[in-house]
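1. model this:
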Amino acid sequence: MLKLIPVMRKLANEREKTIDDERRGDMAEMPKEIADLKAEIATMRASHDAEIGIMRHRANNATMCIDALLMLLKAAPDKVADHIETIAAMRERHRQEEAVEKGTAAGAKIIAAGNGQPAAATS
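-> Now for the predicted structure:
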């Protein structure tokens, strides 16, 4: 039994050394992993900011159309058909602008995914 004590100590020391080496290796990789996660968070934040900007713009456009319709109806209620055409044209123009904004945001996401840089917010 006493003959095993030096062997057991040697095994314990080797096990601790192996564990320490693994920890050092893991810790050496952490700064890169943290930087990668920060870049990913920045990309996601920019993407979400762009999406929120598009939603806010869309809500503002809808409010503007409703306000314009109400104003036109108050000014000349007898020309409702003309007002409907005007507002419909305005809404179509807004839809086209929204499509361009969404395309820009999607393009920024693709570019950011390709080079690891955060996407620029668009609104």
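
2. CA only for contacts and neighbour counts going forward, please
-> Will do.

3. if I look at E14, how far off is D21?
-> 10 Å (CA to CA, to the nearest Å).

4. outside of stretch 80-94, which residues touch it?
-> R58, N61, A62, C65, A68, L69, L72, L73 (CA atoms under 8 Å, 6 or more residues apart in numbering).

5. Going through those, which ones are buried?
-> R58, N61, C65, A68, L69, L72 (16 or more other CA atoms under 10 Å).

6. this one next, for a side-by-side:
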Amino acid sequence: MSSVESNYKFATTHEWVKDNGDGTVTVGISEHAQGLLGDVVFVELPEEGDVTVATENFSLVESVKAASDVYAPVSGVIIAVNEALDDSPEIVNDSPFEDGWIAKIKLENPQELESLMNFDSYVASLDS
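-> Purely as a prediction, here's the structure:
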């Protein structure tokens, strides 16, 4: 598992959130999640303007092994999607914390970030 910056938070459902410091966050799936999925072959992106609700499905990642829902770790409005994943979904495998992001969300409730785990807590949760 790679080390990540301190401004990454994690949901129990294996999504990561990077606080951009301007009321927005970037969201993707963890290195652990992409490893379990195997080779990603398709990412169903949300639409810009879609409203996310924390813990509800907002995307889908398909691999050679399975399809897996991606759950919104926070509530807000989708302000950008990673269109590079349309042509190259394998970016999720190659760079889950950088280039493999799925969406950027304008936060509705910044306090929701407090309910997410830091990296060390997330890693500890994988062992339990």
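
7. Next, the TM-score between them, please.
-> The TM-score (TM-score structural alignment, normalised by the length of the first structure) is 0.21; 43 aligned residues with a CA RMSD of 4.6 Å.

8. re the thing from before, what's the closest of the contacts of stretch 80-94 of the first structure to A113 of the first structure?
-> In terms of CA to CA, no member of the contacts of stretch 80-94 of the first structure lies closer to A113 of the first structure than R58, at 26.0 Å.

9. Would you agree the closest one is in contact with E98?
-> Yes - counting by CA atoms under 8 Å, R58 of the first structure touches E98, with 7.2 Å between them.

10. follow-up on the earlier one: just the ones of the buried ones among the contacts of stretch 80-94 of the first structure in strands?
-> Residues of those located in strands (DSSP state E): none.

11. and the helix or strand hosting T18 of the first structure, what does it pack onto?
-> In this structure, T18 of the first structure sits in helix 4-75 according to DSSP states H and E. Applying 3 or more CA pairs under 8 Å, 6 or more residues apart in numbering; DSSP states H and E, we find helix 4-75 of the first structure packed against helix 80-115.

12. Also compute the angle for the helix it packs on relative to helix 4-75, please.
-> 160 degrees (axes from the mean of the first three to the mean of the last three CA atoms, to 10 degrees).

13. mind checking how far helix 80-115 of the first structure is from the chain centre?
-> 19 Å (CA atoms, centre = their mean, to the nearest Å).

14. Show me which positions of it end up buried.
-> 83, 87, 90-91, 94, 98, 101-102, 104-106, 108-109, 112.

15. Which of the residues you listed sits closest to M27 of the first structure?
-> Closest to M27 of the first structure, out of all of these and judged by CA to CA, is A112, at 27.6 Å.

16. Just confirm that closest one contacts A42, I think it does.
-> No - using CA under 8 Å, A112 of the first structure is not in contact with A42; the gap is 10.1 Å.

17. burial measure for K9 of the second structure, as a count.
-> 25 (other CA atoms under 10 Å).

18. Let me know how buried K106 of the second structure is, in neighbour terms.
-> Counted with other CA under 10 Å, residues neighbouring K106 of the second structure total 22.

19. N57 of the second structure contacts V51, correct?
-> No - counting by CA under 8 Å, N57 of the second structure sits too far from V51 to count as a contact (11.0 Å).
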